[in-house]
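Novice: no FASTA, just this:
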């Protein structure tokens, strides 16, 4: 990217990100950002790639959705550990010459609009990052997020206990079902806007629920790779097993309307809901901040993971997303 293009892009990002924050003492403009964590809190850090061809396609996904999803992925990690966002750092590598075309400039503006709209909605300051020319024709975006939680209160995957009840927030399978529809007719989604009707294009990180669950849950994970896979991650870290009631699963209407609703709910991925455990004596509400909470099973002492349905139990195989590197 020519220096003038890079400087113009940085200035554009800086203007969009300019707002005051209690945690960001110094943001974009210096070699480092300066953050002030709340007294008595720990800092939590997560990072996520958004890679063209792997996580999005320019000919399928509206740019505003790509920006939204780039930030949402990291925010969901913070939600899973009960953290409050402190700051975000965006590194963006663009194909050389992209910012010199009208189409390219519109894409960049749309990406930033989507990212900053979610940043504003969740109180997440964009405090810095980096720009570079991509080595090829694909767009590469990396988001680093810092969050905070009262010292020692963060939720973990490794602390579920036998006998705990198993819960999920929201509904499952909607993102997978919408992605299937997007792949079939991407032109239908070019003007999609950020709302709950688009669980794949505009997922909603469950930050408020995660912060509330610090006082209720014994363990938690976000559903990025699919229930079957993420439940296995939680069980392996906690050295426990689980029994899941297929009839209890809250299946998203988009998945319900598909040919394979249960497969979408179990294996689809990218729902960015929270899967959590709680003591059987805990008073878990039916909803948090308007988001339904559903009991879907129980943690067991056995290391096996089973799905019950039609009076039978069968092993639940991890069939969600697996990164291949």
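Specialist: Thanks, I have it. Keep in mind that this is a model prediction, so the values were computed, not measured. Numbering: from 1, shown residues only.

Novice: rest of the way, CA atoms for contacts and neighbours
Specialist: Will do.

Novice: check which helix or strand the most centrally placed residue in the chain maps to.
Specialist: Nearest residue to the geometric centre of the chain (C-alpha atoms, centre = their mean): residue 73, 3.1 Å. Element membership for residue 73 (DSSP states H and E) is helix 63-80.

Novice: which helix or strand contains the nearest residue to residue 131 once chain neighbours are set aside?
Specialist: Spatial nearest neighbour of residue 131, excluding adjacent residues (C-alpha to C-alpha, 6 or more residues apart in numbering): residue 92 at 4.9 Å. In this assignment (DSSP H and E), residue 92 forms part of strand 84-94.

Novice: which parts of that strand are buried?
Specialist: 84-90, 92-94 (16 or more other C-alpha atoms under 10 Å).

Novice: and stretch 269-280, by the same measure?
Specialist: Across stretch 269-280, burial judged by 16+ other C-alpha under 10 Å covers 269-279.

Novice: tell me the secondary structure at residue 160.
Specialist: coil (DSSP: H, G, I helix; E, B strand; the rest coil).

Novice: and here's the other structure:
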């Protein structure tokens, strides 16, 4: 932690309380840290260590005929960022009043659903051998799996789960396909393993299929077109 002078002891205590609560929930031990002074900003840097088991989820294991799944609805972080840039403020964090559905979009920007349990089950139960977290957009991160696996994909845009908020509102297809900072899992499952998702009480959304042709196609009804692997670029101007 690099702490500016303007931060009070109470604010730091609340921060540490949150870190410890999350560590306990995810069964992760906080084993150390370092404190320093910051001239004006609060800086938080966290390093996580773990032990790799014998069945890691890799990017190069996608196989022809495998189904593509995402673990949660998409598009909220991208659309929330647009609102923040326009001056939107999340006055209460975390949200306690779920009636304020408009704020759920902003809340989701800061709090992605935990993927720890899902990742462990996918690996330990041998449901999937191929996965990536969606941090730069569904299409861009899918393209990384396809490059490593030397394969292509058909993504059914009619099946893309969009984040619902407000009174019947949902995020746009563009945000769901290309928006970054989702922090949810994209993974592939062979047809013979699909039943294991339900057997292990895993809620996931099937959005496409792996093919041999090294291209991403977007499908809607009977229409099919090639997609660009658009997404968030950390180094774009």
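Specialist: Thanks, I have the structure now. In this text, all values refer to a predicted model and were calculated from it rather than measured experimentally.

Novice: put one on top of the other, what's the TM-score?
Specialist: Here the TM-score for the pair of chains, by TM-score structural alignment, normalised by the length of structure 2, is 0.83; 224 aligned residues with a C-alpha RMSD of 2.5 Å.

Novice: what about the residue nearest to residue 131 of structure 1, distance to residue 315 of structure 1?
Specialist: Counting by C-alpha to C-alpha, to the nearest Å, the gap from residue 92 of structure 1 to residue 315 of structure 1 is 42 Å.

Novice: ditto for residue 117 of structure 1
Specialist: From residue 117 of structure 1 over to residue 315 of structure 1 (counting by C-alpha to C-alpha), the distance is 42 Å.

Novice: what about these two, which has more around it?
Specialist: Taking other C-alpha atoms under 10 Å, residue 117 of structure 1 and residue 315 do not tie; residue 117 has more neighbours (17 against 12).

Novice: you'd agree the residue nearest to residue 131 of structure 1 is up against residue 138?
Specialist: No: judged on C-alpha atoms under 8 Å, residue 92 of structure 1 makes no contact with residue 138 at a distance of 11.1 Å.

Novice: surely residue 221 of structure 1 forms part of a helix?
Specialist: No: counting by three-state DSSP, residue 221 of structure 1 falls outside a helix, being strand.

Novice: quick one, what contacts it?
Specialist: Taking C-alpha atoms under 8 Å, 6 or more residues apart in numbering, we find residue 221 of structure 1 in contact with 77, 80-81, 156-157, 230, 234, 274-276.

Novice: how far away is the aligned residue in structure 2 for it from residue 139 of structure 2?
Specialist: Residue 221 of structure 1 maps onto residue 132 in structure 2, with residues paired by TM-score structural alignment. Residue 132 of structure 2 sits at a distance of 12 Å from residue 139 of structure 2 (criterion: C-alpha to C-alpha).

Novice: now do the contacts for residue 159 of structure 1.
Specialist: By C-alpha under 8 Å, 6+ apart, the contact list for residue 159 of structure 1 reads 218-219, 237-238.

Novice: hmm, try it at 10 Å
Specialist: Residues in contact with residue 159 of structure 1 (C-alpha atoms under 10 Å, 6 or more residues apart in numbering) are 217-220, 234-235, 237-240, 277.

Novice: now those residues: which count as buried?
Specialist: 217-220, 234-235, 238-240, 277.

Novice: which members of those are the farthest-apart pair?
Specialist: The largest separation in those, counting by C-alpha to C-alpha, is between 217 and 239 at 17.0 Å.
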